[in-house]
Structure formats: structure tokens, C-alpha cells
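>>> Give me a model of this one.
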Amino acid sequence: MPERLIAIGDVHGCRAALEGLLEAVGPRDGDRLVLLGDYVDRGPDSRGVIDLILELRESHDVVTLMGNHEEMMLGVVQGRSPASWWMRYGGKETLASYDEGADPSDLPKSHIKFLKGLLDYHEEEAFFFTHGNYVHNEELDRQPVEALRWTNLNERKPKPHKNGKTAIVGHSSQKSGEIVDLGHLVCIDTFCHGGGRLTAIDAYTRRLWQVDRDGHPVESGGK
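Below you'll find the predicted structure:
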């Protein structure tokens, strides 16, 4: 069991925020970091975010989940989805972070490998992690992708999962900058790219760390 089990919410291309958050958390040997997805789109430096995560994985225990934005991005890269759809939801900013005039074929192979290797969910002894949501009466390995990556908590707040574990999720942006804690579910997407915060939480203790888009620490409980 890791000493600290730390989840990080939706980064959305805000590398400065992720750098500041990691500095605040101070990952150490024995920690496990679970990144909940949506590393790309909307913010200014999606390429930099992926580079930073790849760097982090070299020295720390890091679990990376797939968000709906990575699903869109990978679909375009692999030619399965129209680029126009992704462009509407942040793909334009993501490609610009690679180079002016870049297209999906210009992505580094290491980044494509990263996208392909992202997980649907992660499970621990007393917790499980998904990007967005879950179906409460379905086993984790049989969850529909629509629930894991696309279903917002405003559409459906799930009941406690049949496994009895606490869910930690992102995806449903909290424009107040405050997390949602339902007891059986905690949502830590706090709208970093839109002027909110980037949040990390220690699942064991519920300790929070928050920074603004520029990576400066923010006290939880008020803007």
C-alpha cells in the first residue's frame, strides 16, 4: 500500500499549474500519484503537460487515466474520428502547443504511446478512480466508456458502488474552485483552465492542495 495516495484533477494544458501543484505536494518515495485524465485541450501547453507527466513517471509511481479529451485526441491521431469535433473542444489549442500549423500526424511517437497506454480506471484497497463517473451496480472491469469518461455529475450522481469503495473522479468542473464530497464520491475537477484551481487530494487523509492556473498556492475554502 502506498504511503500517500494522491489524485490530481483535470490539468487541461496548464503546465504551470501542474508544476506548481507538484511542488506543493512534494511527491516522495512511497507515494502513488493518480492523474485523472484531461491533460490536454483548452489550456496553453498541452504538449508541455504530457512532457512533464512522462518526466514524472521516470522517478515516481504514477498512474494515468484516460479522459474524454485524450479519447478525442487519440481518435483523431488514429484516423477514427473527425478532427473538426476535437477542434471544437480544445484540439486547436493542443495542436498549437506542438508547433504553429501542426496537425495530428506531427505528434511525437512518445506522446502517441502515452495516449495509447492510458487506463480506463484504477482500483486500490479502499478507493477507485475514474475520469468522470461510473455505474454503481456494474463491476469496474465492465463499466461502459460513456460512464467512465463522458457522463457529468450534473447529469447523474451515482449511488455508492457495489464494491463499497470510495470513488475519486474529475471531469465535472466545479467553477467555484471547491471540490464535491458526497462521502462515497469525491470530484476534484476545479476548473483550472477557466480561472479556477488545479487540485490534488490525498485519498487517505482528504488533505487538499490547490494552485491557480499560474501555479501559485491557493487556500481551499475561498477564492
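>>> Please make it C-alpha for all contacts and neighbour counts, starting now.
Will do.
>>> Could you pull up the residues touching T166?
A126, F127, F128, P160, G183, H184, L185, V186 (C-alpha atoms under 8 Å, 6 or more residues apart in numbering).
>>> Looking at these, state which has the most neighbours.
Greatest neighbour count in the contacts of T166, by other C-alpha atoms under 10 Å, goes to L185: 22 neighbours.
>>> So the closest residue to that one other than its chain neighbours: helix, strand or coil?
Among residues not flanking L185 along the chain, A167 sits closest, at 4.6 Å (C-alpha to C-alpha, 6 or more residues apart in numbering). The three-state assignment at A167 reads strand, by DSSP: H, G, I helix; E, B strand; the rest coil.
>>> Would you mind confirming that A167 makes contact with H184?
Yes: between A167 and H184 a contact is recorded at 6.2 Å, counting by C-alpha atoms under 8 Å.
>>> Now show me the structure for the sequence below, then we'll compare the two:
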Amino acid sequence: MKRTLVIGDIHGGLKALEQVLQKAAVTKDDCLIFLGDYVDGWSESAQTVAFLIELAKEQPCIFIKGNHDAWTEGWLRTGAAENRWLFNGGEETRQSYDGFSEEERLRHLQFFEQTKMFHVDEQNRLFIHAGFTSMHGPEQEFYSTNFTWDRTLWEMALTMDKRIQKDSLLFPKRLKLFSEIYIGHTPTVAYNITVPMQGCNVWNIDTGAAFTGPLTILDVDTKQFWQSDFLPELYPNEKGRNRD
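Next up, the predicted model:
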């Protein structure tokens, strides 16, 4: 049976991605939705992108753009490296491209350029890296950078009074727009949690693979999920992203 599987932030942890795809017994019938941040952190960012490009040839894949992907895209296009990017995992990404040809780098640039800012499926479920602020939805968002940076959507959903029902006038309009919303960007390990978190109808799938947590795949219909080993166990000689 075809499944829709959503995958959290990878941050160059190719070993974790390969492991969790195997644990979830992913087949070519499954649709994979990646929430972004494929790079910056562990040592295999370029290798992760190469893997994803090949994976998309074999089965349905939807790739959302994350803030770290936008940074890497800019570097691949211009060669200019922002200090903020380098400090937040970009240096590891830049090093991972040693030995990659110009043709391969161009192919990776095209991959990043083709990633989506968000995706809405037939069940009116929104998949986005971070969030949005417009009460009329992401299509009406004034600042498109919010798609890759916003944390207010998650913070609002997480702290909502559970007694307020969706049909209440007090229920946030942003959350009424979609049946469910799937995000990454804000690692659950910041709350000392290493499994997916839910706030109202928002699901956070970033379980901290960039830092000390595992990489997670979740079935959006059943809510069953699978996780890799914790990333420091897979990359014992590396630090990952020890900064937020």
C-alpha cells in the first residue's frame, strides 16, 4: 500500500538517512516528503544531496527548501560564503564538496533551485520547513523567508490552550487553514524530546539530527514513525552542529 512519509532535517547525516529508510522499509510505491535542511552539520552534505538526486529517479519525492539549503544554494551559485553560514555548519558543507566536479556542483545547484517552498497535498495537509505568518496562508505570505525561518507558527501551536477547539473564534486562523501542518526547523531536542512533537494540528518532525538526536520518518496517515540511531553514534569523530 502506498504511504506518504515525511522526513525531518538531515543536516548532512547520510548514514542516518540510509538507515532510517531501511528501518521504515521504504518502497518505490511510497511518496517521500523531505522537510528541508539537507546540508550543514555532519560531514556528508554533498553526498546526501547526491543520494537524494538519485533517489528521486526511483520513486516519488518532494523536496522542501530549508534555510540551510538556501545558504548552500547561494554559495553554489556565487561562490560567496556568508560567515553566518560557515559558523552554522556551512564550513562542513563546503569541505564535503572537495572532489566534486563543476558539473556535479551545477547538478546540485539545480536540485536546490527546484526545491519547493511548501507543498499542500490532496488532503489539505501543508508541508513546510519552518512556518508562515499570514492569516491567509503561505500563498499570501509577504516575506517568503518566513517559509524557511519562522518559528512563531510552532511556538503558537505548542502553547495553545488545549481547551480551545478548532471551531472556536479564539482558535488561530493560521491553524484553521489546513487539516494538518508538518514542519522541521526547530529541533525537538531543544525541549529534551527526541521523538516527533504535536501542537494542535502541527507536527514537528525535526528530532535533532543536526545535534544529538536521531533522524525521523513519519507516516502522515498512521503517525507511526521510525528513527535512526542518534547521529553522534553514527559519526563518533564529529561534533555536528553544536550551535543553534
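>>> care to give me the TM-score?
Taking TM-score structural alignment, normalised by the length of the first structure as the basis, the two superposed chains have a TM-score of 0.85; 212 aligned residues with a C-alpha RMSD of 2.5 Å.
>>> ok so, going back, preserved in the second structure, out of the contacts of T166 of the first structure?
Contacts from the contacts of T166 of the first structure that recur in the second structure, judged by both residues aligned by TM-score structural alignment, their matches' C-alpha atoms under 8 Å, are F127, F128, H184, L185, V186.
>>> about what we covered before: for whatever residue of the second structure lines up with the residue nearest to L185 of the first structure, which residues are in contact?
In the second structure, A167 of the first structure lines up with I181, judged by TM-score structural alignment. Contacts for I181 of the second structure (C-alpha under 8 Å, 6+ apart) come out as R125, L126, F127, I128, N201, V202, W203.
>>> and of the kept ones among the contacts of T166 of the first structure, the nearest to L74 of the first structure?
Using C-alpha to C-alpha, F128 comes nearest to L74 of the first structure of these, at 24.1 Å.
>>> what residue of the first structure takes the place of R105 of the second structure?
In the first structure, R105 of the second structure lands on P108 (TM-score structural alignment).
>>> about what we covered before: okay, the match of A167 of the first structure and H119 of the second structure: tell me how far apart.
Computed with C-alpha to C-alpha, to the nearest Å, the distance linking I181 of the second structure and H119 of the second structure is 10 Å.
>>> Common neighbours of those two, please.
By C-alpha under 8 Å, 6+ apart, the residues touching both I181 of the second structure and H119 are L126, F127, I128.
>>> For the first one, pull up the helix or strand it's in.
Using DSSP states H and E, L126 of the second structure sits in strand 125-128.
>>> S43 of the second structure now?
If you go by DSSP H and E, S43 of the second structure is not part of any helix or strand.
>>> swap in G75 of the first structure?
helix 68-77.
>>> roughly how far is the helix or strand that that helix is followed by from the heart of the chain?
Going down the chain from helix 68-77 of the first structure, the next helix or strand is helix 83-86, by DSSP H and E. Centroid displacement of helix 83-86 of the first structure relative to its chain, using C-alpha atoms, centre = their mean, to the nearest Å, is 20 Å.
>>> repeat for stretch 36-53 of the second structure
Relative to the centre of its chain, stretch 36-53 of the second structure is centred 12 Å away, using C-alpha atoms, centre = their mean.
>>> buried residues in it?
Using 16 or more other C-alpha atoms under 10 Å as the test for burial, stretch 36-53 of the second structure gives 36-50, 52.
>>> Pull the residues that contact that stretch.
8-14, 63-69, 72, 88-93, 95-97, 108, 111, 129, 184-185, 210-211, 235, 238-241.
>>> could you redo the last one with a cut-off of 7 Å?
The contact list for stretch 36-53 of the second structure (C-alpha atoms under 7 Å, 6 or more residues apart in numbering) reads 9-14, 63-69, 88-90, 92-93, 96-97, 108, 129, 210, 240-241.
>>> Next step: the residues you listed restricted to helices.
L14, N67, H68, D69, E92, T93, S96, H108 (DSSP state H).
>>> Spatially nearest residue to the second one, not counting backbone neighbours?
Taking C-alpha to C-alpha, 6+ apart as the measure, N67 of the second structure lies nearest to T148, with 4.8 Å between them; neighbours along the chain are not counted.
>>> Enumerate every residue touching the one you found.
By C-alpha under 7 Å, 6+ apart, the contact list for T148 of the second structure reads K65, G66, N67, H129, A130, G131.
>>> Moving C-terminal from the host helix or strand of it, which element do we reach first?
Taking DSSP H and E as the criterion, T148 of the second structure maps to helix 146-149. The helix or strand immediately downstream of helix 146-149 of the second structure is helix 152-159, counting by DSSP H and E.
>>> mind listing what's buried in the helix or strand following that next one?
Sequence-wise, the next helix or strand downstream of helix 152-159 of the second structure (DSSP H and E) is helix 173-176. By 16+ other C-alpha under 10 Å, the buried positions in helix 173-176 of the second structure come out as R174, L175.
>>> for stretch 89-106 of the first structure, same thing?
Using 16+ other C-alpha under 10 Å as the test for burial, stretch 89-106 of the first structure gives G90, G91, K92, E93, T94, L95, A96, S97, Y98, D103, P104.
>>> One more: stretch 11-26 of the second structure?
Of the residues in stretch 11-26 of the second structure, H11, G12, G13, L14, K15, A16, L17, Q19, V20, L21, A24, V26 count as buried by neighbour count, 16+ other C-alpha under 10 Å.
>>> closest to T159 of the second structure among those?
Minimum distance to T159 of the second structure across those is 27.2 Å, recorded for H11 (C-alpha to C-alpha).
>>> which residue packs closest to the closest one, ignoring adjacent ones?
Closest to H11 of the second structure by C-alpha to C-alpha, 6+ apart is V39, at 4.2 Å.
>>> and that neighbour, what pairs with it in the first structure?
Aligned by TM-score structural alignment, V39 of the second structure pairs with V40 of the first structure.
>>> And that match, how close does it get to L74 of the first structure?
Using C-alpha to C-alpha, V40 of the first structure is found at 11 Å from L74 of the first structure.
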